[in-house]
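**Q** My questions concern the predicted model and sequence given below.
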Amino acid sequence: MKKQQIRNSFLLLLTAVIWGNAFVAQSVGMNYVGPFTFNSIRCFIGGLVLIPCIGFLEKQERDTAGISKPENRKMLILGGVSCGIALAAGSSFQQFGILHTTVGKAGFITAFYIIIVPILGLFLKKKCGPFVWLGVVIALAGLYFLCITESFSIGQGDIYVFICAIMFSLHILVIDYFIQFVDGVKMSCIQFIVCGIVCAVPMMIFEHPSIGALVAAWKPLLYAGVLSCGVGYTLQIVGQKGMNPTVASLILSLESVTSVIAGFLILHQKLSGREMFGCLLMFVAIILAQIPAGSVRKKDNIAIKNDILC
């Protein structure tokens, strides 16, 4: 595996850790503000955080190369808007789902994007090798043991979270397409501004947030805005570059594992044997997804792009 792929895998893993801890912030924040308000404010915070980062990176590039690289502004704007709309839809359905279902079900159904991404990828001619599909099956089993602790049933919240999983799957595939043409940090900044605007419209119509409520929710909003949005989603965009979207979705699904760990460390919730077994299965799935197909196809004359699985 190339160094860039190892680095990108680490960035996606770090993203999963940040997102896993964000479940705590989302749960606390919803005690003070509505779903649209929470998503809109945190996205605006995330976008504002990235503006000075973009200026710093451009200055570094000019100092190093002497001139900034030309960029495709049309693709940058189109990619940022597309990602922002998908992010707004996915995060909003997730927030509403959390209001009407258990955290265990929400975590399991949200992570269903590890199945949806490769299925949608087939329509985009993104074929995957056997280790990826085996990893998907094992990851699903791991998520079941990790998240589902009561008899499974379909409710209103479950439907919302399932739609959220579809939207996040589209978000991953949209990033996979546009990241090859544009700067990831700039596209991330645009997606947050777009997501913030999209969520602000229903926020003003249905929720009418007060200044007092926003002040009371400042801690979860700052975490979700600065780390979950500003850092997490940007690491996702940068980390997905050159990675197969199915492999990326498997790594990102580790947010379910880290959310359980965060609950143990922050909320003092104990891990059961069932949950620990689910964590183990998730890690096995990630390792399988990273095995190069060439290691078991030595006689295959087809070049494996980027020396990875798919």
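**A** Received the coordinates, thanks.
**Q** CA only for contacts and neighbour counts going forward, please
**A** OK.
**Q** residue boundaries of the helices in the stretch 101-250 of the chain?
**A** Using DSSP state H, counting those that start in this stretch, the helices assigned to the stretch 101-250 of the chain run over residues 103-110, 113-123, 130-147, 156-178, 184-202, 211-216, 218-222, 234-240, 245-252.
**Q** Which one, of those, ends up nearest to residue 274?
**A** Proximity to residue 274 (CA to CA) singles out helix 130-147 among the helices of the stretch 101-250 of the chain, at 5.7 Å.
**Q** Packing partners of that closest one?
**A** helix 103-110, helix 245-252, helix 255-266, helix 273-289 (3 or more CA pairs under 8 Å, 6 or more residues apart in numbering; DSSP states H and E).
**Q** relative orientation of that helix and helix 273-289 in degrees?
**A** 160 degrees (axes from the mean of the first three to the mean of the last three CA atoms, to 10 degrees).
**Q** Pipe the helices of the stretch 101-250 of the chain into a markdown table and attach distance to residue 14 per row.
**A** Below are those laid out as a markdown table (distance: least, CA to CA, whole Å):
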| stretch | distance to residue 14 |
| --- | --- |
| helix 103-110 | 18 |
| helix 113-123 | 17 |
| helix 130-147 | 18 |
| helix 156-178 | 16 |
| helix 184-202 | 16 |
| helix 211-216 | 28 |
| helix 218-222 | 18 |
| helix 234-240 | 8 |
| helix 245-252 | 9 |
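**Q** another structure for you, compare them:
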Amino acid sequence: MKHSLAADFSLLMVALVWGATFVLVQNAIAFLEPFSFNFVRFALAAVLLFLWLFLFERTQLTKASVPLLKSGFILGLLLFIGYAFQTMGLELTSSSKTGFITGMSVVMVPLFSIVYFRQRLGFNALAGVIAAAAGLYFMTMTDINSLNLGDGLVFICAIAFALHIVMTGKFSSQYPALLLTTVQISTVAVLSGISSFLFEGWENAFNPKVLLSGSVLSALLITSILATAAAFLIQTNFQKHTTATRVALIFAMEPVFAAVTGYLWAGDRLSYSAIFGCCMIFAGMILAEMPGELPKGFRKIFILPEKKGADREA
């Protein structure tokens, strides 16, 4: 129980960092294009992780294996797909719809966990997912109207992020966290670099005038250290002590933290519906932490035959 609470709190801090750095990233990509920004961000994080690995956790290097490299590559690929399709979708749809559709990964995670791992879905977890999904809608409903191609691209992003959470839960208990995270982050850096070369003005990723400008440098340093190296190491290390559904609900707090920091730092204003949505997301996260079982009438729908060893409740 103590491990689970520590894991949930640590993951909540990750969501806080991601939400708090949203404004920084938004300002930085006005000067450095998204793939280029992610290339530098994830490359710096990969270097930091490798240095820590080499200097303080060198014994983990002896545990490197083909299965670990494949697992790290899968996680990195899913993470890259999420960022890439979110970026492409943002060019064709609104930020409000992007936030809502991306946040729907909170609904996809328990569904993937049920189908893939045959995990039991607790009643409070189900209620928490519904509350969080409703909260995401109320936060962004002012711009939800007809669907377009951009929405479809962002939906692929949501699937990728949901699968990333689910697969992190699978791999995190099998391999050393630091080594697995280093491979994952390095994969995102390489794929972002290739995409920058193919689709953007990649020269800016090596232009000192751009990299050393105030908004870009501060965003790169904060996101590479806190929002990437530390955040994904924490997720990989602690997700083994909780469930994928709880992780998804905790990460649904990211837009809440983004809204709060936007209000405090950038002078953004929150509508009454957005405030209500924030409260719904928070209530969903708290509800999922409470003990409870699924009523008997729902068990045939939400509980599938379990695979051997799959005894955690989502």
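**A** That came in fine, so what should we check first? The structure displayed is predicted, hence computed values, not measured ones.
**Q** List the TM-score for the superposed pair.
**A** Once superposed, chain against chain, the TM-score is 0.87 (TM-score structural alignment, normalised by the length of structure 1); 295 aligned residues with a CA RMSD of 2.5 Å.
**Q** quick revisit: most packed of the helices and strands packed on helix 130-147 of structure 1?
**A** Of all these, helix 245-252 carries the top mean neighbour count, a mean of 28, counting by mean count of other CA atoms under 10 Å.
**Q** ok, and what's touching that helix?
**A** 9, 12-13, 15-16, 113-114, 117-118, 121, 128, 132, 135-136, 139, 172-173, 176, 240, 285-286, 289-290 (CA atoms under 8 Å, 6 or more residues apart in numbering).
**Q** try 7 Å this time
**A** 12-13, 15-16, 113-114, 117-118, 132, 172-173, 176, 240, 286, 289 (CA atoms under 7 Å, 6 or more residues apart in numbering).
**Q** Distance to residue 189 of structure 1 added to the helices and strands packed on helix 130-147 of structure 1, as CSV?
**A** Output for these, formatted as CSV (distance: least, CA to CA, whole Å):
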stretch, distance to residue 189 of structure 1
helix 103-110, 24
helix 245-252, 20
helix 255-266, 22
helix 273-289, 29
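**Q** Minimum distance to residue 94 of structure 1: which of those has it?
**A** Between these, helix 103-110 lies closest to residue 94 of structure 1; by CA to CA that is 7.7 Å.
**Q** Residue range in structure 2 corresponding to that closest one, please.
**A** Aligning helix 103-110 of structure 1 against structure 2 (TM-score structural alignment) gives residues 95-102.
**Q** Pull the distance from that stretch to the chain's centre.
**A** 14 Å (CA atoms, centre = their mean, to the nearest Å).
**Q** Mean distance between it and structure 1 after superposition?
**A** When structure 1 is superposed, stretch 95-102 of structure 2 averages 1.4 Å from its matched positions, counting by mean CA distance after the TM-score superposition for structure 1.
**Q** buried sites along the longest helix along structure 1?
**A** Ranked by residue count under DSSP state H, the longest helix found in structure 1 is helix 35-65. Buried residues in helix 35-65 of structure 1, defined by neighbour count with 16 or more other CA atoms under 10 Å: 35-50.
**Q** Of those residues, which is the nearest to residue 70 of structure 1?
**A** For the buried residues of helix 35-65 of structure 1, the nearest to residue 70 of structure 1 is residue 50 (19.9 Å; CA to CA).
**Q** How about the aligned partner of that closest one in structure 2: what's its closest non-neighbour residue?
**A** Using TM-score structural alignment, the equivalent of residue 50 of structure 1 in structure 2 is residue 49. Nearest residue to residue 49 of structure 2 in three dimensions, chain neighbours excluded: residue 182, at 5.8 Å (CA to CA, 6 or more residues apart in numbering).
**Q** tell me the contacts of residue 187 of structure 2?
**A** With contact set as CA under 7 Å, 6+ apart, residue 187 of structure 2 has these partners: 73, 76-77.
**Q** so how many other residues sit close to the aligned partner of residue 135 of structure 2 in structure 1?
**A** Here residue 135 of structure 2 is matched to residue 142 in structure 1, going by TM-score structural alignment. Residue 142 of structure 1 has 26 neighbouring residues, counting by other CA atoms under 10 Å.
**Q** since we're on residue 31 of structure 1, how many residues are nearby?
**A** Residue 31 of structure 1: 11 surrounding residues under other CA under 10 Å.
**Q** ah, wrong one, I meant residue 143 of structure 2
**A** The number of residues packed near residue 143 of structure 2 is 14, by other CA under 10 Å.
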